Structure formats: structure tokens, C-alpha cells
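K.L.:
quick one, structure for this:
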Amino acid sequence: MTLRLAPAGLLAATLSLAACADLDPTTQRTMTGAAGGAAGGALIGAMAGNAGLGAAIGAAAGGTGGFVWDRHVQSRDRAFEQGVAAGRASPPR
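P.N.:
Purely as a prediction, here's the structure:
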């Protein structure tokens, strides 16, 4: 029985990753955070007695964390680009 489920699980994982190929970075980081949070929350919730509630809370926290991380990365990239532009605009020494 498990030998039949392994290819199906592998196919489902491959298709779900392929579906994320054309998403913008913000959506990718938010969804990655939500998925990781849901997995961690489900594990903690299973130990506490309610895996579904743990997964929901973990997904919300992980999605928020992924979104905040994306804003940080965008801010860092903007600062870098501003520095490059300022360096190009300054006269040579």
C-alpha cells in the first residue's frame, strides 16, 4: 500500500513546486513561511492534542514572518540600488 502512495506523493510534491515557478518573490516568501509554519505548528499541535489548530496558527505566524522577511529583503535591495546609483552619479576621482 505504501509503495503505491510514494509515487503519488512524489508527483503531488513536484506539481505543487512547479505551480510556484511563476510567482513573484513576495508571494513565494509568504507562502514558504506559511507552509513551514503550518508544518511546525501541526507538529507542536499534535503533541499538544490539536494538530489542526496548531497548523492554522503556525501558518498564520509563518506567513506573517515570510511577508516581514520579504519587506526586509526589498528594503535591503533598494538601499543597495540607491548606493550603486549614487556611486555612478558621483564624479570620478
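K.L.:
CA atoms for contacts and neighbours, from now on please.
P.N.:
Noted.
K.L.:
show me where the protein has its helices.
P.N.:
2-19, 25-48, 51-89 (DSSP state H).
K.L.:
which of the ones you listed is buried the deepest?
P.N.:
A comparison of the helices of the chain by mean neighbour count, using mean count of other Cα atoms under 10 Å, puts helix 25-48 on top with a mean of 19.
K.L.:
can you give me the angle that helix makes with helix 51-89?
P.N.:
Interaxial angle, helix 25-48 versus helix 51-89 (axes from the mean of the first three to the mean of the last three Cα atoms, to 10 degrees): 150 degrees.
K.L.:
to compare against the first, here's the next sequence to fold:
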Amino acid sequence: MNTIRKNITLPVTAYETINDYAKKCGMSFSEFLRDTALKAIAKSEDLSLLEYINANCAYVDKNEQEEIEALNIDFDDLSGKELNLDELLQD
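P.N.:
Presented below is the predicted three-dimensional model:
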């Protein structure tokens, strides 16, 4: 396995907190940072669409919601056709 060495800058208190916790977990400082970062990335990438929307999108205001509801869209009707980009861009 190829490895790379990187330097990071932390406040002393942050280093001590992380290092103490890593020791409690039976891990080195580097191993703890690596594993924790990889878990955070995996968790972020595994968000479901709903979780992503809840985490990153604001709710619509009352007026906008009323406009959407006035369209009487049946969101359960999946009979439409999915378009690819070429079809969408055609005249």
C-alpha cells in the first residue's frame, strides 16, 4: 500500500482532545483521523435524497407551496417519459 505523509496544523487543545480519544479507542492519532475522515465521507455520500434535501435545501414558503398545490399535480403518476439531454434540447 502506498502512503503519503501530510502535515496539519491544530490548536494544542484540539490535538490533545483528539489524541486522548484516539488512545481510548486503541488507535494512533493518524489512524483515528484517517478512519474518522473516511467514515464522515462515506456517511455524507450515503445520504438518501430526502436526507440530502433536508440537510441542504430550505423549505418553500407558504405562498410558493400554495402555487405548487394549485397545479394539481399527481406526484404518484409515474406514467411520464424520462427525457435525455438530446431530446430536451431538440426544437
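K.L.:
give me the TM-score for this pair.
P.N.:
The TM-score (TM-score structural alignment, normalised by the length of structure 2) is 0.32; 54 aligned residues with a Cα RMSD of 4.5 Å.
K.L.:
could you measure from residue 64 of structure 2 over to residue 55 of structure 2?
P.N.:
Using Cα to Cα, to the nearest Å, residue 64 of structure 2 is found at 20 Å from residue 55 of structure 2.
K.L.:
again with residue 29 of structure 2
P.N.:
Taken as Cα to Cα, the span from residue 29 of structure 2 to residue 55 of structure 2 is 30 Å.
K.L.:
who's more crowded, the two?
P.N.:
residue 29 (16 against 10; other Cα atoms under 10 Å).
K.L.:
excluding chain neighbours, what is closest to that one?
P.N.:
residue 19 (5.3 Å; Cα to Cα, 6 or more residues apart in numbering).
K.L.:
could you report the neighbour count for that neighbour?
P.N.:
18.
K.L.:
likewise residue 30 of structure 2?
P.N.:
13.
K.L.:
which helix or strand contains it?
P.N.:
According to DSSP states H and E, residue 30 of structure 2 maps onto helix 29-45.
K.L.:
what's next to that helix, contact-wise?
P.N.:
The contact list for helix 29-45 of structure 2 (Cα atoms under 8 Å, 6 or more residues apart in numbering) reads 18, 19, 22, 23.
K.L.:
could you measure the last one against residue 31 of structure 2, distance?
P.N.:
In other words, residue 23 of structure 2. 10 Å.
K.L.:
and for the second one?
P.N.:
Applying Cα to Cα, the value for residue 19 of structure 2 to residue 31 of structure 2 is 10 Å.
K.L.:
what's the answer for the first one, then?
P.N.:
Distance of residue 18 of structure 2 to residue 31 of structure 2, given as Cα to Cα: 11 Å.
K.L.:
and these two? Which one has more around it.
P.N.:
It is residue 18, of residue 18 of structure 2 and residue 31, that has more neighbours when counted by other Cα under 10 Å, with 17 against 12.
K.L.:
if we ignore the residues flanking it in sequence, what's nearest residue 69 of structure 1?
P.N.:
Per Cα to Cα, 6+ apart, closest to residue 69 of structure 1 is residue 29, 7.6 Å.
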